[in-house]
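*Asks:* the sequence isn't on hand, but the structure is:
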């Protein structure tokens, strides 16, 4: 499958359709681990509840700490 990126503010987003999420056992709330070797991206759903909780907690902390910076970058 070939996908195009979608503009999301000053970033690019990759839309993953529901059938693919279903195949992976993922939902909109599932955290994904992103790994690259410089040539390819590998997205893996995080199914460990403790690890996912830590991930979401970290993202919330970063979001609060850098809120103004993110808002400026999104302009």
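*Replies:* On my side now, so go ahead. Predicted model, so just to flag it, every value in this text is computed and none were measured.

*Asks:* could you use CA atoms for every contact and neighbour count after this?
*Replies:* Fine.

*Asks:* in the chain, which spans are strands?
*Replies:* Listed in chain order, the strands of the chain (DSSP state E) span 6-8, 11-13, 32-36, 41-45.

*Asks:* redo those as JSON lines? Include distance to residue 72 and mean neighbour count.
*Replies:* Compiled in JSON lines, the strands of the chain are given as follows (distance: least, C-alpha to C-alpha, whole Å; neighbours: other C-alpha atoms under 10 Å):
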{"stretch": "strand 6-8", "distance to residue 72": "14", "mean neighbour count": "10"}
{"stretch": "strand 11-13", "distance to residue 72": "13", "mean neighbour count": "11"}
{"stretch": "strand 32-36", "distance to residue 72": "25", "mean neighbour count": "11"}
{"stretch": "strand 41-45", "distance to residue 72": "27", "mean neighbour count": "12"}
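
*Asks:* another structure for you, compare them:
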């Protein structure tokens, strides 16, 4: 895919089409990291890392779903 920058005030902007945003799970609220290696621009989404509450919620679901198996394994 070839793209051109567009004028956005005193800056230049790159429009990213919706299918690419969906593929990378990016929306307008996603923070992006922009780095360069001197020749290329590398844009990466910075997805929020799961916190302890997310972990505990997931753990509770696993324990509920697989309680008997986990108890058998613990013996």
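*Replies:* Nice, I can see it. No experiment lies behind these values; they were computed from the predicted model shown.

*Asks:* give me the TM-score for this pair.
*Replies:* The TM-score (TM-score structural alignment, normalised by the length of the first structure) is 0.62; 50 aligned residues with a C-alpha RMSD of 1.4 Å.

*Asks:* nearest to residue 57 of the first structure, of the strands of the first structure?
*Replies:* Checking the strands of the first structure against residue 57 of the first structure by C-alpha to C-alpha gives strand 32-36 as the closest, at 14.1 Å.

*Asks:* packing partners of the closest one?
*Replies:* strand 41-45 (3 or more C-alpha pairs under 8 Å, 6 or more residues apart in numbering; DSSP states H and E).

*Asks:* and the strand it packs on against the second structure, how far off on average?
*Replies:* Compared with the second structure after fitting, strand 41-45 of the first structure deviates on average by 0.4 Å (mean C-alpha distance after the TM-score superposition for the first structure).

*Asks:* just how off-centre is that strand within its chain?
*Replies:* The chain centre lies 9 Å from the centre of strand 41-45 of the first structure; the measure is C-alpha atoms, centre = their mean, to the nearest Å.

*Asks:* kindly report the same for stretch 23-42 of the first structure.
*Replies:* Distance, centroid of stretch 23-42 of the first structure to centroid of chain: 7 Å (C-alpha atoms, centre = their mean).

*Asks:* same check on stretch 10-22 of the second structure?
*Replies:* On C-alpha atoms, centre = their mean, the centre of stretch 10-22 of the second structure falls 16 Å from the chain's centre.

*Asks:* who touches that stretch?
*Replies:* For stretch 10-22 of the second structure, the external contacting residues (C-alpha atoms under 8 Å, 6 or more residues apart in numbering) are 3, 4, 5, 6, 7, 27.
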